[in-house]
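Novice: Okay, here's the prediction I keep looking at, along with the sequence it came from:
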Amino acid sequence: MPHKPITGLNHQQFTTLHTALNNHLTWFKPDQKPRKLTLAQALKITLLYHRHNLTEELLAGFYDVSQPTISRTINLIEQALVKILRPLIQPLGKALDAPGSLVIDGTLIPTWNWRSLRKINFSGQHKRAGFNHQVICTVDGKLLAITDQLPGARYDAYCFKKHGLEKYLNETTLADKGYVGLGLLTPVKHKPGVKMSKAVKDNNRVINTPRAVVERVIAQIKTWRVLHSVFRRPLGSYERVFSSGGWVGVFGCWAPLMNNAHIPDY
């Protein structure tokens, strides 16, 4: 029986996802060798991996199978999840069509410091390698969209422009000082040797207080440990893991992490 703290989904959500997979995949084929794992076990293993970022060797020990079996199983379920949940994607413009002010911030999903990509993926700000994603939510904490990945060496201002977010966000959108000069509502930067007036400090406080909600949204996203702990797999599989793991989050009632995805109301 799946439990939300273990898989990130409650029983009903797990059953819904299992049914969708069962309709999409022919798990046991008559002309092939029987699989060592049932479809329910395969889905649970994939959820355990995404939720807790467990090693494949440990999962293999739990289910008394080999590590290559676990690896093949996770890859197969991830590929199926991406296809099954892709119809839930909505255009970024529609996803961000929400009343009131929005809040944006960037976050780094850490990865192993692969030698071939050290220069473009290493974030000097965070002192680690990873991918940059832009997170956009409402002031009451409803996640609206997460953009696709860009190299961790890129600052938030670059990512904002690269994704073309200026077409959807304006001066009513709250942001931190990393977005100064992009037409958003940002705090005033402190200039060395210049004393900041009380009025400016009060204005910065007015902006920063509601903006803090995006930090809580990011923390909630990263309860899926594969997006918080170091991503250990080859970087070529990152987009698939990010997409499938995040879309599963729809059923966990927090967010689909597909490229420029929108959270449907369930």
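Specialist: Perfect, I can see it now.

Novice: CA atoms for contacts and neighbours, from now on please.
Specialist: OK.

Novice: any idea which element Asn75 lies in?
Specialist: Using DSSP states H and E, Asn75 sits in helix 67-85.

Novice: Take this one as well and set it beside the first:
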Amino acid sequence: MSWNVTTGLDDEQLSGLVARVHQVLRDDPGALLPERMWALGLYRSVVLVLYLLRQNPVQEAAAELFGVSQSTVSRRWTTLRPVVERALAEHVPDPASASAGRVVLVDGTLAPTWDWASEGTTMFSGKHRDTGFNLQIAATLAGDLLAVSAPVPGSRHDTYAWRQSSFPDAFADRDSMGDLGYVGTGMLTARRKPPGRDRPEADKVFNQSISKLRAAVVWAIAHLKNRKIPAARYRGPLTAFPHIVKTITALTFYKKGW
């Protein structure tokens, strides 16, 4: 049976990932589980974790599809998701090295969540009119992903999220582009409309050129959100979300062949 649509990986990539997960479990005795935990089998257990990341279903629906209990789904997710992240860690490139000689495009996106507070800070984004985490995405002019930042509460402005990330240091010597939310960061941005005056024709042409180039980072965000957890509404504990972002990022690079 092919699991291409379910996991977002082709057969060779999926088999390779299962082999890597097996290696991690074998090398770390503390990560091994009792045999009864593997009634589903390692291969299908990895498929289950990838399915949860890609489709973001409720666990009861996943349990019905895989013919197991909801508690089994929960255990597989809790145990194997970190192992998948570890197995793919080597595929996540160093942003500074990956961006060498390239123009860097930066944009923020909202990963929706329930309306929960995070350390007293609201998750509500006035820009998006929704609750969630602000993720900073860096990409090349070809639309290839370079890096994904750690999430910050959605109420935070893009400039704040960018400054809290590793991006300023990683891309310090790169030509970078952002939208008007990054004015004052040193990036090349569109030009604001002068107060009380029409926008000069030259500024319109310039802004159109910037928008066309920055479309590539929108493509990168769309590809990242092919895995539905950062696209649909995340239902799990907020404290776990940074680790889930790392797993999704690693899977994106793995699929691209980094």
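Specialist: Happy to help now that I have it. For clarity, every value in this text was computed on a predicted model and none was experimentally measured.

Novice: re earlier: so what touches the helix holding Asn75 of the first structure?
Specialist: Helix 67-85 of the first structure is contacted by residues 20-21, 24-25, 42-43, 45-46, 56-57, 59-60, 240-241, 243-245, 247-248 when judged by CA atoms under 8 Å, 6 or more residues apart in numbering.

Novice: I'd like to know which of these are part of helices.
Specialist: Mapping the contacts of helix 67-85 of the first structure onto helices (DSSP state H) picks out 20-21, 24, 42-43, 45-46, 56-57, 59-60, 240-241, 243-245, 247-248.

Novice: Got a ChimeraX select line for the buried ones in these?
Specialist: Selection of buried members from these for ChimeraX, criterion 16 or more other CA atoms under 10 Å:
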select :21,42,43,45,46,56,59,60,240,241,243,244,245,247,248
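
Novice: Flag every buried residue along stretch 216-234 of the second structure.
Specialist: Within stretch 216-234 of the second structure, the residues scored as buried using 16+ other CA under 10 Å are 216-221, 224-231, 234.

Novice: wait, I meant stretch 165-178 of the second structure
Specialist: The neighbour-count check on stretch 165-178 of the second structure (16+ other CA under 10 Å) flags 165-167, 170-171, 174, 176-178 as buried.

Novice: again with stretch 22-37 of the first structure
Specialist: Neighbour-count burial for stretch 22-37 of the first structure [16+ other CA under 10 Å]: Leu37.

Novice: Compute the first-to-last residue distance for it.
Specialist: 14 Å (CA to CA, to the nearest Å).

Novice: Could you give the number of residues near the aligned partner of Lys127 of the first structure in the second structure?
Specialist: Alignment note (TM-score structural alignment): Lys127 of the first structure maps to Arg129 of the second structure. Counted with other CA atoms under 10 Å, residues neighbouring Arg129 of the second structure total 10.

Novice: and the gap between the equivalent of Val46 of the second structure over in the first structure and Arg216 of the first structure?
Specialist: By TM-score structural alignment, Val46 of the second structure lines up with Leu43 in the first structure. Distance, Leu43 of the first structure to Arg216 of the first structure, using CA to CA: 28 Å.

Novice: repeat for Leu59 of the first structure
Specialist: Counting by CA to CA, the gap from Leu59 of the first structure to Arg216 of the first structure is 30 Å.

Novice: all strands in the stretch 101-250 of the first structure, in order from the N-terminus.
Specialist: Counting by DSSP state E, counting those that start in this stretch, the stretch 101-250 of the first structure has strands at residues 102-110, 122-123, 128-138, 143-146, 150-151.

Novice: Would you mind putting those strands into CSV with distance to Lys201 of the first structure and mean neighbour count alongside?
Specialist: Listed next are those as CSV, based on distance: least, CA to CA, whole Å; neighbours: other CA atoms under 10 Å:
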stretch, distance to Lys201 of the first structure, mean neighbour count
strand 102-110, 20, 23
strand 122-123, 29, 22
strand 128-138, 24, 24
strand 143-146, 28, 26
strand 150-151, 33, 20
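
Novice: Switch those strands over to CSV; also include distance to Asp31 of the first structure.
Specialist: Shown next, in CSV, are these (distance: least, CA to CA, whole Å):
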stretch, distance to Asp31 of the first structure
strand 102-110, 41
strand 122-123, 47
strand 128-138, 42
strand 143-146, 42
strand 150-151, 43
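
Novice: closest one to Met1 of the first structure among these?
Specialist: Ranking those by proximity to Met1 of the first structure (CA to CA) places strand 143-146 first, at 29.0 Å.

Novice: What lines up with Cys137 of the first structure in the second structure?
Specialist: The equivalent of Cys137 of the first structure in the second structure is Ala139 (alignment by TM-score structural alignment).

Novice: Now for that match: which residues touch it?
Specialist: Ala139 of the second structure makes contacts with 104-106, 145-147, 216-217, 220, as judged by CA under 8 Å, 6+ apart.

Novice: out of these, what pair is the most spread apart?
Specialist: Longest distance between any two of the contacts of Ala139 of the second structure is 13.9 Å, between Ala147 and Ala216; criterion CA to CA.

Novice: show me what contacts the aligned residue in the first structure for Val106 of the second structure?
Specialist: Val106 of the second structure maps onto Ile104 in the first structure, with residues paired by TM-score structural alignment. Residues in contact with Ile104 of the first structure (CA under 8 Å, 6+ apart) are 134-137, 173-175, 214.
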